[in-house]
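Participant: Show me the folded form of this:
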Amino acid sequence: MELTRPSELKALLERHGLQLSRRFGQHFLVDRNHLEKIVAAAALTHDDTVLEIGPGAGVLTRELAARAGAVVSIELDRNLPPVLAEVMAEFSNWRLIEADALKYDWSTLGATKVVANIPYNITSPLLVRMLEQRPPFASITLLVQKEVADRAKAAPDSDAYGSLSVFMQFYAAVHVPALVPRGAFFPPPKVDSAILHLVPHAQPPVDVPSPEAFFAVSRAAFGQRRKVLLGALSHGMDRPRDQILAALEATGVDPQRRAETLHLEEIAALARALASPTAS
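Facilitator: Have a look, this model is predicted:
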């Protein structure tokens, strides 16, 4: 079965009387070259249990099951289990959970890695859950919109840098092994995609009082990114301007800078300064 041939994939869906659902953001990868790049980035071994979210018709699922020790797929679309049962019939190391991946308790699965062509309409909440998972996954390899990958890897002072960049880089080392053109999918989406490979940090990469304190500063700074830091932090954190000014001066951060210039270490330094008893 070669599901990277659009004709074969289409015939499979037609046998089951299925049409693709816009509601679930279904776009199946049908380019073997890019399929193999995803699997290569994940570096699977027989010791891995893989969590896949949104298996669709099983194009990627078959490749995962051929390489990993076990694969657990979570699918919300109730029309797809019969398709997956046919496609995955030869793999005894695969199982399907029919559920909403955003609500399911992943910690019960024993998964070591995540590899998925995720529904693009739930990218943000999935990323948050994946990166906040404890204990962390060994790696997370996803197909995402190119814009998301650009923002995830962006450096300070670049157009793409923002709160998502800070969040992703706080929780993981970010790599983008390859871009995937829209023509590699069936049906083609309206945007190009990218392979996003994340290796979660065992510990935060910067010294913070807590992740909550770090992200309180980040949210306030980027919440009003047109404002300079003194105004954005005062308003966003509901703290007196003199406290914010003192923290900025103590950390050597110019109050007239804007959020998109801040490095993770500077956000962490501000979080430490504002968490100090002398800052209250």
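
Participant: For the rest of this, base every contact and every neighbour count on C-alpha atoms.
Facilitator: Noted.

Participant: give the contact list for Glu249.
Facilitator: Glu249 is in contact with Pro255, counting by C-alpha atoms under 8 Å, 6 or more residues apart in numbering.

Participant: For it, which three-state class applies?
Facilitator: helix (DSSP: H, G, I helix; E, B strand; the rest coil).

Participant: For the nearest residue to Ala250 once chain neighbours are set aside, what is the enclosing helix or strand?
Facilitator: Nearest residue to Ala250, sequence neighbours excluded (C-alpha to C-alpha, 6 or more residues apart in numbering): Ala273, at 7.3 Å. In the assignment (DSSP states H and E), Ala273 maps to helix 264-275.

Participant: Second chain to compare with the first, below:
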Amino acid sequence: MKFSNYKIVPKTEIGQHFLTNNKVLELVVKQIPLKSKVLEIGAGPGQLTEKLAESVKCVEAVEIDRQFLPLLEAIKKKQSQVNIIIGDALDLDFKKYADFWIAGNLPYHITEPLLAKIINLPIKGAVFLVGQSFGQEATALINKAEHFGKLSLLVFTFFEAKVLARVKKEDFDPKPRTDSLLIVLVPRKESEYKNRLLFLLRWLILGARKSALIKNSLREGLIKYQKITKNEARDLIADLKLPNGLLEKPFEQLNNHEYLLLYKALVGE
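Facilitator: Just a heads-up that it's a prediction; the model follows:
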């Protein structure tokens, strides 16, 4: 779809770059089991919405920009399993979609906040088109890449992740500055958190929501996991040889180098 043929003006300032490659759209749909329920983030003109509706049980299509409403309503008339939600996806109560797949071509500025909302929720999985830099950071631990940061830890801790494809910028209208990556995220099973590293990372990340300092979150996590005393936990933390400045910060305030130091210390590198 070329938007110059329609009375539609994509708003690049809010990340509107719409996928036009039919093969990639089909690859997204292929990742989601038949008869699933799907929450689509950023439905736009509905190319993915329409294809999803052909194979899944229902599509909750979220779009913030009302200029696409006529196109989405036309799809809904043909495919009644489509429900349109006009509004900001970040305002949704994601707990209502715990048994859904989540899919979408994500604007860069909502990618990290969206991920933060779905971690630790029992969604079925997610298929996202994301900016190249985000995708590289998100999958850094899986692909042993250099682009390590907070997102690397979030994704590694809560999801099995893989990169399905690199999507060229020419496959979007309007064309973004960089290529994109198509990634699949599947939540880890609860049994995987018997692993000390995953247990402690989850404890640190969820503790960050209360702005707890790393040293306090880590101490409490070690006490819970290893059934030890506070003093024993403090000794274990000292053995990690982490910089005091890192230990005195909340998780969300670390820089990328500090996230890497924390990960390596917990792994034992």
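
Participant: on contacts alone, who are the packing partners of the helix holding Ala273 of structure 1?
Facilitator: helix 211-223, helix 241-251 (3 or more C-alpha pairs under 8 Å, 6 or more residues apart in numbering; DSSP states H and E).

Participant: can you pull the buried residues of that helix?
Facilitator: Neighbour-count burial for helix 264-275 of structure 1 flags 264, 266-275 (criterion: 16 or more other C-alpha atoms under 10 Å).

Participant: JSON lines please, covering the helices and strands packed on helix 264-275 of structure 1 and showing distance to Phe167 of structure 1.
Facilitator: JSON lines is the format used below for these (distance: least, C-alpha to C-alpha, whole Å):
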{"stretch": "helix 211-223", "distance to Phe167 of structure 1": "8"}
{"stretch": "helix 241-251", "distance to Phe167 of structure 1": "21"}
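
Participant: okay, those, which one's buried deepest?
Facilitator: helix 211-223 (a mean of 20; mean count of other C-alpha atoms under 10 Å).

Participant: which helices and strands sit right next to it?
Facilitator: Under the contact rule (3+ C-alpha pairs under 8 Å, 6+ apart), helix 211-223 of structure 1 is packed against helix 163-171, helix 229-237, helix 264-275.

Participant: Might one say that Arg219 of structure 1 is in contact with Ala232?
Facilitator: No - counting by C-alpha atoms under 8 Å, Arg219 of structure 1 does not reach Ala232; the two are 9.6 Å apart.

Participant: sorry, back to before: what's the angle from the helix holding Ala273 of structure 1 to helix 163-171?
Facilitator: Helix 264-275 of structure 1 runs at 90 degrees relative to helix 163-171, counting by axes from the mean of the first three to the mean of the last three C-alpha atoms, to 10 degrees.

Participant: Leaving out chain neighbours, which residue sits closest to the counterpart of Leu34 of structure 2 in structure 1?
Facilitator: Taking TM-score structural alignment, the alignment pairs Leu34 of structure 2 with Thr45 from structure 1. Nearest non-adjacent residue to Thr45 of structure 1, counting by C-alpha to C-alpha, 6+ apart: Ala68, 5.2 Å away.

Participant: ok, now how distant is the one you found from Ala268 of structure 1?
Facilitator: 38 Å (C-alpha to C-alpha, to the nearest Å).

Participant: got it, and Asp31 of structure 1?
Facilitator: 42 Å.

Participant: quick one: the strands in the stretch 1-150 of structure 1?
Facilitator: 28-29, 49-53, 70-75, 94-98, 113-117, 139-145 (DSSP state E, counting those that start in this stretch).

Participant: a markdown table please, covering the ones you listed and showing distance to Leu198 of structure 1 and mean neighbour count.
Facilitator: Shown next, in a markdown table, are these (distance: least, C-alpha to C-alpha, whole Å; neighbours: other C-alpha atoms under 10 Å):
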| stretch | distance to Leu198 of structure 1 | mean neighbour count |
| --- | --- | --- |
| strand 28-29 | 20 | 26 |
| strand 49-53 | 14 | 26 |
| strand 70-75 | 19 | 23 |
| strand 94-98 | 23 | 16 |
| strand 113-117 | 10 | 24 |
| strand 139-145 | 5 | 24 |
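
Participant: coming back round to it: as a markdown table, the helices and strands packed on helix 211-223 of structure 1 with distance to Val253 of structure 1 would be great.
Facilitator: What follows is those, written out as a markdown table (distance: least, C-alpha to C-alpha, whole Å):
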| stretch | distance to Val253 of structure 1 |
| --- | --- |
| helix 163-171 | 17 |
| helix 229-237 | 9 |
| helix 264-275 | 7 |
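
Participant: What is the equivalent residue in structure 1 for Lys175 of structure 2?
Facilitator: By TM-score structural alignment, Lys175 of structure 2 lines up with Pro188.

Participant: Let me know the helix or strand that that match is in.
Facilitator: Pro188 of structure 1 is part of no helix or strand when elements are defined by DSSP H and E.

Participant: check contacts around it.
Facilitator: Pro188 of structure 1 touches 27, 182, counting by C-alpha under 8 Å, 6+ apart.

Participant: Grab the most central residue of structure 2 for me.
Facilitator: The centre of structure 2 sits closest to Leu115, judged by C-alpha atoms, centre = their mean, with a distance of 3.5 Å.

Participant: when you align them, which residue in structure 1 goes with that residue?
Facilitator: With TM-score structural alignment as the criterion, Leu115 of structure 2 matches Leu127.

Participant: Could you do Gly135 of structure 2 as well?
Facilitator: Under TM-score structural alignment, Gly135 of structure 2 pairs with Ala149 in structure 1.

Participant: thinking that match is in contact with Asp192, fair?
Facilitator: No - using C-alpha under 8 Å, Ala149 of structure 1 makes no contact with Asp192, being 10.6 Å away.

Participant: Of these two, which one has the most company?
Facilitator: Ala149 (23 against 17; other C-alpha atoms under 10 Å).

Participant: Which residues are in contact with the closest residue to Asn256 of structure 2 other than its chain neighbours?
Facilitator: Sequence neighbours aside, Gly149 is the residue nearest to Asn256 of structure 2 in space, at 4.4 Å (criterion: C-alpha to C-alpha, 6+ apart). Shown in contact with Gly149 of structure 2 (C-alpha under 8 Å, 6+ apart): 137-138, 255-257, 259-260.

Participant: Before I go, just wanted to say thanks for your time.
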